[in-house]
Structure formats: structure tokens, C-alpha cells
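>>> have a look; sequence and predicted model below, questions after that.
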Amino acid sequence: MKNRTGVDLYLPDGSPNFAYTPFGTKPMVELAYMGAALWSIILIAHVGLAVRYRTWYMAAAIVGCLLETLGYIIRIIAIQDPFTTAKYSSQQAFIILGPTLVAATQYVMLEKIIHFSYPSASPIKHYLITRIFVVSDVITFIVQCGGSAFLLLPTPTPAQIDLGTNILLAGIALQMVSFFAYLALAIVFYRRATTLEGKGDVHPSELSANWKRIFFTLMISGGAVCIRSVFRIIEFANGFSGPIATNENYMYVFDFGLMIIAMFAFVAVHPGTVLRHNASSVHVEMK
């Protein structure tokens, strides 16, 4: 079978000629199945833990896991029908948008850690952290949704794909700037809190020395999201037909792998096992 330009869309053995698909090269459907399976497991784990410990502030991250799961399921479908640009664009959009919601949850968690440990160590009022960074995250999420909208068109033109990609690039770049500011704030808080802890400045109702356990988990997760954002900026700067976008190994290492680490970290050390709120009073229990 040939397209309008006379290019053979299928190889002699009947398999698709992926050189003429959005993928650029033949992807491994086995990796897509692995991605869908692992994200499904992490999604189920987070839903179960959120229900068990009533950590509703993890809702955004759970939706992020859902988007990642859907992204890899659609990737399987896209590999089986590689000439449909909309399916390729859809899986990209879901996989790209998921981490934005994960970042929103990380902002909320830092505020909770500061509130229940050393509020005075925070460079800004702890309650402003969620307001400032979540608002920033919402803005960048909307920008990325705008870019994704072009990719999700039934039959996007090359110009629309380029425009959507550039908008996504701008959204991720803005998100990374915000996230670097968040990490800087977290580091300043940690240094100040450690100093206060060394002086014995701890109240009975506050976190014990084990507050560092959830803080380090948050930093591991945050660092993974940050590195992933840097990767996506480099990828988009080279375009969907560039050497990075057309080599799925990069995506599975620097996006899939890092995001799995980011969310598995909160399965291994779930906030619900550290921050427990008493219904009658504000209370934190360390296990």
C-alpha cells in the first residue's frame, strides 16, 4: 500500500513502515505493555493507600497516575495503528500532562511537612506555599493543555503539531522554573529546620526527628520530576521528529523511569503512614 506520494507504507512482510509514521522508528509494544502494567499497579496502590489513610490531598497525584496509565494504554493502540496521528498525539498528551498533577501534590506535601514541624524555618509563610505554587502549576497545566489540544485534533497538520509542541515546551519550561523555586525553598527550609532541631527546638505536638523521612522521600520524588522536565524541554526543543523523540529508549529512561520513581517513592513511604490527623484535634503521629 502506498500513500499519495507513492511511498510504501508497508514493508514486504506486511508490517508497517514506521519510518513514515509519527514514531519515526519501530517502537517496542512490549515496553508499552510494561508501562501500562506498572502504572496500573502504582495507580491501584495509591488509590488503596489514599482510602486507607484518608490522604485526599494525594488526589491530584492519583489523577496523574491515571493519565500516565491511559497514556501507555493508548500508546499500545497507537503502535498497532501507527499511521493515525491522533492516536500518537493522544498518548503523548496524557504522558506529558500526568507529571504536572504529581508536582501539585508535592507542593501540598511540603506545606504540610513545614506546618507540622518547624513553621518558623520556612522562608515564606507555610500556607502560601500551596497557594503560590499550585496556582503556578494550574497555569502551566492550562498552557500544556492548550498545546495538547492541537495534538489531539483528529487530523492535525504539521503546522498545528509544531504549534502544539512549542506551547507544550513553554508550559514545561514555566513549570520547571516554578519547580526549581520550590526545591530551593525546600532546601532552605531543611537547613533552617535542622539547625532548630539541633538546638532542641521541638514542641510535643510537632514531628519528631523522623520528619526527615517524609522530607527526603519528597525530595527524591521532586528531583525525579525535575530531571524529567529537563529531558522533555530538550526533547521538544529538537521537535517530535528529532533524534530524542524518535528514540523511545530516552523516553522510557528519562520520563517513564523517573516518574515511576517519583510515585513509587510515595508508595514505599506513604504520607499517610507519617502524617496522621486526629479528627478532634490537629495531631501528627510518627510511626
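It's in.
>>> alpha carbons only for contacts and neighbour counts from here, please
Will do.
>>> in this structure, which helix is the longest?
Longest helix in the chain by number of residues (criterion: DSSP state H): helix 158-198.
>>> report the buried residues of the next helix or strand after it.
Counting by DSSP states H and E, the next helix or strand C-terminal to helix 158-198 is helix 211-237. Neighbour-count burial for helix 211-237, counted by 16 or more other CA atoms under 10 Å, picks out 211-212, 214-215, 217-226, 228-229, 231-233, 235-236.
>>> from the chain's centroid, how far away is the longest helix of the chain?
Offset of helix 158-198 from its chain centre (CA atoms, centre = their mean, to the nearest Å): 12 Å.
>>> just stretch 46-62 next, same as before
Between the centre of stretch 46-62 and the centre of its chain there are 16 Å (CA atoms, centre = their mean).
>>> endpoints of that stretch, how far apart?
For stretch 46-62, the first-to-last residue distance is 7 Å (CA to CA, to the nearest Å).
>>> buried set for that stretch?
Of all the residues in stretch 46-62, those buried under the rule 16+ other CA under 10 Å are 46, 47, 49, 50, 53, 55, 58, 59, 60, 61, 62.
>>> take this one as well and set it beside the first:
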Amino acid sequence: MTSDDFDDFQLYRYTPNQGAARFFAIMFCIICVIIVPVFVSYGCKSMKKVSSYLDANTSVSYSIKYYNRTQLIGAYVPFFFGIGAEIAGYICRSISTLNQEKVGPYIGQSICLLIAPTFYTATIYMLFGRMAHLLQAEKLMIMPAKYNTTFFVVGDVFSLFLQAAGGGLMANESSVTTGSNLVTAGLFVQIGWFGLFMLNEVYFLFKLGKLDNPIASGSKTWKRLNIILLINCVLILVRSIVRAIEFIQGYKGVIISHEWFLYVFDAVPMFLLPVIFVTFIRISSIYRVQEESVEIQTSYNFEPKAVDIDNVSTAITRSSSDMNHNIYNYEVENKV
């Protein structure tokens, strides 16, 4: 955007619909009331099942990979914050419709609705990282497993700060150009990071199914979870692209001048995300992936091995540390 785009500056280029803002504020409140207790309670029940597997198989000689309750539920905390940001955004928007010249509510709705999806993406990044760890398939990540989640979350946080700063500046006519440019930059950072992450997800989905991985072969949940993460990624990506086009078009553009774009390409997709998560929690959640992973790891015929993505030859050395239960330790050596 250029300064010429902001002649006859107004906070809104249309008359905002109070009914629509109130409707989505109520809908996000409802899904928040449903999703938080469901995820917490299901997480607690899942950990009891995982503990039963661990307690029944204390004689295994290798390290079992799993997460505690706080680590798994903690992955969803940014998601809860994202829903909270949506609620705050539409409440502020509803208030703003009563006085369209008042800056405070406008800044509140602008910032909250811009940054809410970045909280969603943080949860998606963490769920993917935990899933790869539980499947013992970290080598299929584009970054080293130790830094993969951190890499994407840092990009997400950087995008969040750019959009938040830009959203605040856009309420002032003297800084509206700077604010718009910051928001656009933040959206492109989000799109770039997210696009890279989605490529990794697609590669992970197709590559892991072809490898000799006993956990992935025995788990029915990880593919469903990965597909759901991809669907949610597409929803966020479409939303971010439309918002980026909005700011590129400028203050007099078609998107920023018509309110329905906000609800169709922002409110609806961002509401569908938590609905999808809570609808399929019993058949495609990280909790279920962990249950299946630990059950397989504690089985007597489980053979821990590293994922070999290059189809190199693998030398396996057996150790008879516990012949009574036929448990083997493997030492994997990759030969180029």
C-alpha cells in the first residue's frame, strides 16, 4: 500500500454488521467451552491407559518413547489461546460497530483476528513434532528433530509480532502505511513457513508408509492425524493468502471494502479448525497415537530400530539381555 491509497481515511470501508460479530463471538465461546474440558479429560484418561502399558511391561531393556500428561496437553495450549483471541476479536468488533470512530475496539479486533491463527499453527507444529517422535521417525523431518518444532514456532512468533504491531499501527492515519506493510510482511512470513511445513507433512505421510517402521505399521491413527493436520493447514493457508491479498490491494481494494470476505475466508475457516479437532479426537488425536505407540513399544516382539530413509544397508547386532521375554537390543549402523 502507498499513502495515496488512504485518502478519506476511515477505520471501516463499510458499515460493520454487529449481528455477524456477535454470532461468531458466541460460536467461538461455545466451542471453547466444549473443547477445553474434552481435551483435558481425554488426555488424563489416555495417560492412565499409557501408564497401564508401562506398569505391565517393566522388564523391557530399551528406552520407551512417550510424553507425560503436561507435555501432551501442553501442545494444545496455544490452540486454546487462539480460540480465546478469536472470542476477544469478535467481542471487540461487536463493540466497535456501536461506535465506528472509536480506535480502541478497532485495534482490539484487528490485532486479535490477525494473530489468532498463529496460535493455531503453533499447536499444529508441536503435534507434528510429537507424532514424529512417538513413531520414531524423526529422520523424516526437514530439520534435525531437536530443532524442528523450534524452527517453525520461532517463525510463527516472528509472524505474530509483525502482524500484531502492524494491526495496531493501522488504526492511526499517519502510520497506516507502515502498519499495512508490517501486516503484509507478517502474513508472507506465515505463508512461507507454513508452506515449508506442509511440504514436510506431505513427505512424511507418503514416505513413512513405505518404510519398515513397526510402530507406524501397527498404528492406525497417525495417518488420520496427519491428514487432519494437513486439512487444518490448508484452511489457515487459504485464510492467510486472502488476508495478504487484502493488504496488497490497498485501502480501496475489493476485499477490504467488503465485510463478507472477513467472515467467509477468516471467521468460518478459523471456526472449522477447532470443530474438526474436537469431532475426531477419539480416532485421530496425539493421545491415541501415543497409546498405540507405547502399546507397540512394550510388546514382546517389538524391535526398536532407526528409520532408514536412504535404503542403506543396516547391520543388526542382537543382545540377549532378557532371553525369557525374547527382547532384543539393536545397534544400527548405516553404511553409505
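Nice, I can see it. Everything numeric here is computed off the predicted structure, so don't read it as measured data.
>>> where does the TM-score land?
With the length set by TM-score structural alignment, normalised by the length of structure 1, the two chains reach a TM-score of 0.81; 256 aligned residues with a CA RMSD of 2.4 Å.
>>> redo the buried residues of stretch 46-62 of structure 1 as TSV? Include distance to residue 99 of structure 1 and secondary structure.
Output for those, formatted as TSV (distance: CA to CA, whole Å; DSSP: H, G, I helix; E, B strand; the rest coil):
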residue	distance to residue 99 of structure 1	secondary structure
46	15	helix
47	17	helix
49	19	helix
50	18	helix
53	23	helix
55	19	coil
58	13	helix
59	13	helix
60	10	helix
61	8	helix
62	10	helix
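>>> could you pull out the strands for structure 2?
For structure 2, the strands defined by DSSP state E occupy 313-315, 333-335.
>>> for residue 108 of structure 2, find the nearest of these.
Of all those, strand 333-335 sits nearest to residue 108 of structure 2, with 54.5 Å by CA to CA.
>>> returning to what we had before: packing partners of the longest helix of structure 1?
helix 85-115, helix 126-151, helix 211-237 (3 or more CA pairs under 8 Å, 6 or more residues apart in numbering; DSSP states H and E).
>>> between these, which gets nearest to residue 28 of structure 1?
Closest among those, using CA to CA: helix 85-115, at 14.1 Å.
>>> residue range for the closest one in structure 2?
Helix 85-115 of structure 1 corresponds to residues 103-133 of structure 2 when matched by TM-score structural alignment.
>>> and the matching stretch, how far from structure 1 on average?
Stretch 103-133 of structure 2, aligned to structure 1 and superposed, deviates on average by 1.2 Å (mean CA distance after the TM-score superposition for structure 1).
>>> buried set for that stretch?
Those buried within stretch 103-133 of structure 2 under the rule 16+ other CA under 10 Å are 105-133.
>>> and stretch 129-139 of structure 1, by the same measure?
Residues 129, 130, 133, 134, 136, 137 are the ones in stretch 129-139 of structure 1 that count as buried (16+ other CA under 10 Å).
>>> any chance of those residues in CSV with distance to residue 162 of structure 1 as columns?
Below are those laid out as CSV (distance: CA to CA, whole Å):
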residue, distance to residue 162 of structure 1
129, 34
130, 33
133, 28
134, 28
136, 24
137, 23
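>>> which of those lies closest to residue 240 of structure 1?
residue 137 (24.2 Å).
>>> now the closest one: how far from residue 224 of structure 1?
For residue 137 of structure 1, the distance to residue 224 of structure 1 equals 17 Å [CA to CA].
>>> what does residue 35 of structure 1 give?
17 Å.
>>> before we move on, what about residue 231 of structure 1?
Counting by CA to CA, the gap from residue 231 of structure 1 to residue 224 of structure 1 is 11 Å.
>>> one more: residue 166 of structure 1?
23 Å.
>>> quick one: contacts for residue 264 of structure 2?
Listed by CA atoms under 8 Å, 6 or more residues apart in numbering, residue 264 of structure 2 has no contact partners.
>>> repeat that for 10 Å
The contact partners of residue 264 of structure 2, taken as CA atoms under 10 Å, 6 or more residues apart in numbering, are 239, 270.
>>> residue in structure 1 matching it?
Aligned partner of residue 264 of structure 2 by TM-score structural alignment: residue 253.
>>> any idea how far that match lies from residue 267 of structure 1?
Relative to residue 267 of structure 1, residue 253 of structure 1 is positioned 20 Å away (CA to CA).
>>> what's the answer for residue 127 of structure 1, then?
Distance from residue 127 of structure 1 to residue 267 of structure 1, by CA to CA: 25 Å.
>>> and residue 128 of structure 1, by the same measure?
Counting by CA to CA - residue 128 of structure 1 and residue 267 of structure 1 are separated by 27 Å.
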